[in-house]
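> below: sequence and its predicted model.
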Amino acid sequence: MNRLSTKNHYKLYKSGKQWITALVIATTLGITAVTTTAHAEDNPDTTSEQSELVKSVSTKTDDGSKPNNLVNQTENSKQEKAADQSSMTKKLGQDVKNEEQPAKVTTTFDNDQQLHKLFTSDTDINTVKQLLGPATIFHIFSDQTEISADTNGNIVTKILLNGPEFGTRGESQNHTTRDVYYIGSIDQIGANAFRTGNNYVVLGDDSNVKFNGDQVFINGNRLDHLKKADVHVVKGYLNIDNELNSLRNTSGILASLPNDSKVIVDFGDMNNRIIDVSHATDNLIIINIDASSLEQPQPITIKGLSSNRDGAAVILNVCGAKETINWQTQTKLVYDDGTQVGPGESHNKPNHVLWNFGNATQFININSGYLMGSVLAPNSEITANVNADGNLIGKKVNIKGGESHRWDFWAPEFVVPVFPHGNNDFVYLPHNGQSTTPGKATTPVKPTTPKKATTPVQPTDPSKPTSPVQPSTPVVPTPQPSNPKVTTPVKPTTPEKATTPVQP
């Protein structure tokens, strides 16, 4: 007789109460029952099948033999019961698998309707496709990310090398109502990652993520602030390489645009360096600034920024190509209502400032002072040793010191270059809404300021013609004689000789 050994978990429930789950091991030598407990919601469909099976289970008789009914059942129905048990094992095994690993979803960033519901009222997928593309809604956007200091923001990265703690706290004018993440693979991660508990997390296909009930484990570490419903595993959700290539194109085109002539740049007083954009009329304000200005410790104040989310975007093209730029300055931002915004977890004004480092710079080290505004450096390794607030877009991003804070970049939809999403075109939309030739960025159209009308000159009454002014009689010059006579000069007379005085 062939030896039969079958192992199954069965769960019994009645009126919402816990019953006993029988772990039945059937062998030709006898039957042993082991008990454990579970909840009805785990697999309610198995209740009736389990109940019938347990009714057939009994212990051995006093003499050690099997009851007749059980012997008959074993001999006559062995194959039928083995098939039933195999089917139930397969079904229950699938439930266990679903508990251990998340289901894989087929969607992309562009068509993810669940993500789009998280956009704020001023944001939609068309807005996100512009200028910075998907990077607009992320604090860090990079090939690789390494975190060893407080990171107050969300992340898109192909590889998270290390992330003990991160997540957006505070209130800022951002594009999404929750922290959105896309992480391809994770080397090291800490329990305080995704620390806010207000997350929408998409992980790449190779992410080592498992569930235990509602708990989430990555690389064997429990994530204290994630719930099962927060996590999705999606293959091909966002092609980071393609996005960075498009951002390189964007960076190069922005760098080619000319200075806005209405911007006042006054660096005459090194202790009070001013960039005043309050007189600029374009909605895309271009300012070219030498890299050496950022390596000096004196602060730079940008004045006149718009308080409105759809206000003008200020693009600071960092010139003077250098392989390494060591940021030393403080950035002070003053808005059109006089409000000044500094580094912190909360920002009560929109972020309209973008530092465009172009494609030549390889390393950007933020060493002292602090950086306010987003950074576009798709070919660079960005290392923040002090505070940096805004989007950090680079080939690699390291947060090593100070704090970094999420503060999404805002640009007006109808005047900024449309993000070259999925192609190499770069279309500029000026005020009139007509696109220019793809691939050629043009200088923004400047609206002319209407002149104040002057008081019109009152017309004279045509019925009363004025008397003409009589011309004055010209003065006739006196004619000069053609041959003037020359008079002979008078000859002086010879003085008389003095007489000898008479002697007295």
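Yes, it's here. Numbers count the residues shown, from 1 in each chain.

> when you work out contacts or count neighbours from here on, use the C-alpha atoms and nothing else.
Will do.

> who are the contact partners of residue 124?
Residues near residue 124 by CA atoms under 8 Å, 6 or more residues apart in numbering: residue 116.

> and stretch 90-101, what's buried?
For stretch 90-101, a neighbour-count test (16 or more other CA atoms under 10 Å) marks 92, 99-101 as buried.

> between those residues, which is closest to residue 402?
residue 101 (36.3 Å; CA to CA).

> name the nearest residue to the closest one, sequence neighbours excluded.
Leaving aside its sequence neighbours, residue 101 sits nearest to residue 210 (CA to CA, 6 or more residues apart in numbering; 4.6 Å).

> assign the one you found to helix, strand or coil.
strand (DSSP: H, G, I helix; E, B strand; the rest coil).

> that one contacts residue 98, doesn't it?
No. Assessed by CA atoms under 8 Å, residue 210 is found out of contact with residue 98, at 9.2 Å.

> and residue 85, how far from residue 27?
With distances taken as CA to CA, to the nearest Å, residue 85 is found 14 Å from residue 27.

> so those two - more neighbours on which side?
residue 85 (19 against 14; other CA atoms under 10 Å).

> from residue 355, how far out is that one?
65 Å.

> and here is the other one:
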Amino acid sequence: MNLYRSKKITLYSTLAFGLLTISGGIASATINDSFNATSVKADSSIGSTNSGIHLASDSILQDTTNFPNIADINNNNPLGIASLFSIFSKNTSLSADTNGNIATKSLSANNIDFGTRSNNLNNSKVDLSYIQNISDNTTLDAQAFRAINSVAIFGNTIPISIQNNQVKINSSRVNTLDSNNTYQDQKDKQYIDFNKAFSELSSKSEQYMGSNQSEHVTFNFSDPNQQSIDISKADQHNNSVYVDIDYSVISRPQPITIKGLSSQINGANVIVNVKNVPSNATTSAQINYEYDNGKQISGNSENHFLPNHVLWNFGTTVKNIDVTSGHLLGSVLAPNATVNVGVNIDGNIVASNVNVQSGETHRWDISTPTNNSGNNTPTNNSGNNTPTNNSGNNTPTTNMTMPSTPDSNSTHKVIAGNTNVIDTPLPSQKHSESRVSKYNNTLPDTAKKEQHNSIMSLIGLTAAMGFLGMKNYRHKKE
């Protein structure tokens, strides 16, 4: 009888211990799966420096680890590889919040953090920044590269050290970096050759500027407060629509709405060629968008649920552009200019020099359209039908229809008919959180509840089995 009781107790104890082990394993596996599903993996096949820093690819065009579709972007996006970065410049100076990644030949950003807090339908899943050189007096902020999916690549002359998985750049610790997401250029290699890149961007800008405006673009500038450019019926060339406007239009502080934009991520882009730009230019217009599904964007935001399909091409002769009032939506191409950001800009900023002074920049990559030809360059270079005066109301009444409708939970002001809906933006990640806790926090609420309920059920079952075992034991003893 004693042997029976002993075996009985041992059986229940073993069962209880096994169930507890299973429940603990489920919890651990769930958390680890969440981390592994979103964490950034370094490509260690290239090798590492003597200090343990991973070596970067010879060129961004070979980096299929971080950019699996790099060839498509390089060939078909109107900005090429520059479209992968919120700021793409030879020289970058940050004095205000920069919600995006950076590729620059030289960075000056004393104690200014940067990085994308939301993906915003961008061209890459990672938030990769490439800093080729750092200004001598620059101390990187401890929360630079703040995106949870950050990858940082540095030029080979920048001092980097790793100790106990803690990274120091120019002797300053950067809490967001570790041995898994920190790279450095190989000797005599440059991840991005900025001189070559800007030569190509200047060629693109000139080719776009020399193209004919697409047929059936309609302007309505009769009311200064309701100016519009409708491209819903416009002809396309390689999934691009070309629009010419005079500089005077965007220098005035009135709103301009671009209508008929595709709501599809791979839909047609609109290249707006700004004509007659002076050497020193100022933009003051309030740029708004209206998509083919009826949704509108009016105002800036860190979070975007509709694609960016607009490129503002300022050409190669302008030397200085001050964005000092209004709000600018869309990407900017000014390869020989200095762009001074005084108000918010949502989109890529591609310029020789970028100074983020008081306005914020929000990463919102111009989309890569479906392009079977593999060449986004226009083929004609004649004609100039830039509108320079107010015209009558000849806006078409029929919009192009597209089959897909994106997520309606936009944090922009969304206008559908006469109804204004303003959703609450997603909260920013707390800087004090560890990278692991950030990944764990990405579990959706429903998954967390299911995980919790499963574990509690197993624990409850274990307790019940233990109770029955003890009850049976006492009954036998009596």
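Everything's here; your move. Just so we're clear, the structure is a prediction, and the values are computed from it rather than from any experiment.

> TM-score for this pair?
Remark: TM-score between the superposed chains equals 0.65 [TM-score structural alignment, normalised by the length of structure 2]; 324 aligned residues with a CA RMSD of 2.0 Å.

> what do residue 85 and residue 27 of structure 1 both touch?
residue 6.

> what ranges do the strands span in the stretch 1-150 of structure 2?
Assigned by DSSP state E, counting those that start in this stretch, the strands in the stretch 1-150 of structure 2 fall at 54-55, 87-94, 98-99, 102-108, 127-131, 150-154.

> off-centre distance for the first one?
Spelled out, that is strand 54-55 of structure 2. 24 Å (CA atoms, centre = their mean, to the nearest Å).

> mean deviation, that strand versus structure 1?
Strand 54-55 of structure 2, aligned to structure 1 and superposed, deviates on average by 4.4 Å (mean CA distance after the TM-score superposition for structure 1).

> could you do the longest one as well?
If you overlay the two and look at strand 87-94 of structure 2, the average distance to its match in structure 1 is 0.4 Å (mean CA distance after the TM-score superposition for structure 1).

> mind listing what's buried along that strand?
Buried-residue list, strand 87-94 of structure 2, by 16+ other CA under 10 Å: 87-94.

> state the span of structure 1 onto which it is aligned.
Strand 87-94 of structure 2 lines up with residues 140-147 of structure 1 when matched by TM-score structural alignment.

> what residues does that stretch touch?
Against stretch 140-147 of structure 1 from outside (CA under 8 Å, 6+ apart): 135, 153-165, 240-241, 244, 378, 391-400.

> which ChimeraX command selects the buried ones in the residues you listed?
Of the contacts of stretch 140-147 of structure 1, the buried ones go into a single ChimeraX selection, burial set by 16+ other CA under 10 Å:
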select :135,153,154,155,156,157,158,159,160,161,162,163,164,165,240,244,378,391,392,393,394,395,396,397,398,399,400
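
> first-to-last residue distance for stretch 169-189 of structure 2?
19 Å.

> mind listing what's buried along it?
Here stretch 169-189 of structure 2 shows 169-170, 172-186 as buried, counting by 16+ other CA under 10 Å.

> how far out from the middle of the chain is the longest helix along structure 1?
Identified as the longest helix of structure 1 according to DSSP state H is helix 68-100. Relative to the centre of its chain, helix 68-100 of structure 1 is centred 54 Å away, using CA atoms, centre = their mean.

> mind giving me TSV with the strands of the stretch 1-150 of structure 2 and columns for distance to residue 275 of structure 2?
As requested, the strands of the stretch 1-150 of structure 2 are exported to TSV (distance: least, CA to CA, whole Å):
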stretch	distance to residue 275 of structure 2
strand 54-55	43
strand 87-94	23
strand 98-99	29
strand 102-108	27
strand 127-131	32
strand 150-154	37
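
> please identify which of those is closest to residue 321 of structure 2.
Across these, closest to residue 321 of structure 2 is strand 87-94 (CA to CA), at 14.2 Å.

> all helices for the stretch 201-350 of structure 2, in order.
According to DSSP state H, counting those that start in this stretch, the stretch 201-350 of structure 2 carries its helices in the segments 247-251.

> what about the strands in it?
Using DSSP E, counting those that start in this stretch, strands in the stretch 201-350 of structure 2 cover 218-220, 227-230, 240-246, 255-261, 269-275, 280-283, 286-291, 296-298, 310-313, 320-323, 328-329, 331-341, 345-346, 349-356.

> now the ones you listed as CSV including distance to residue 373 of structure 2?
Formatted as CSV, those follow (distance: least, CA to CA, whole Å):
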stretch, distance to residue 373 of structure 2
strand 218-220, 27
strand 227-230, 26
strand 240-246, 12
strand 255-261, 22
strand 269-275, 15
strand 280-283, 34
strand 286-291, 25
strand 296-298, 31
strand 310-313, 20
strand 320-323, 33
strand 328-329, 28
strand 331-341, 23
strand 345-346, 29
strand 349-356, 25
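
> out of the ones you listed, the one nearest residue 202 of structure 2 is which?
Per CA to CA, nearest to residue 202 of structure 2 of the strands of the stretch 201-350 of structure 2: strand 331-341, 5.7 Å.

> matching residues in structure 1 for that closest one?
By TM-score structural alignment, strand 331-341 of structure 2 lines up with residues 374-384 in structure 1.

> mean distance, the matching stretch to its aligned residues in structure 2?
Stretch 374-384 of structure 1 sits 0.5 Å off on average (mean CA distance after the TM-score superposition for structure 1).

> got a list of contacts for that stretch?
142, 244-245, 247-248, 251, 351, 353-367, 389-402, 404, 407-409.

> give me the neighbour count for the closest residue in space to residue 239 of structure 2 that isn't next to it in sequence.
Take residue 239 of structure 2 and drop its neighbours on the chain: the residue closest to it by CA to CA, 6+ apart is residue 268, 4.5 Å away. Using other CA under 10 Å, the number of residues around residue 268 of structure 2 comes to 23.

> what do you get for residue 14 of structure 2?
12.

> next, count neighbours for the aligned residue in structure 2 for residue 169 of structure 1.
Alignment note (TM-score structural alignment): residue 169 of structure 1 maps to residue 117 of structure 2. Using other CA under 10 Å, residue 117 of structure 2 has 21 other residues around it.
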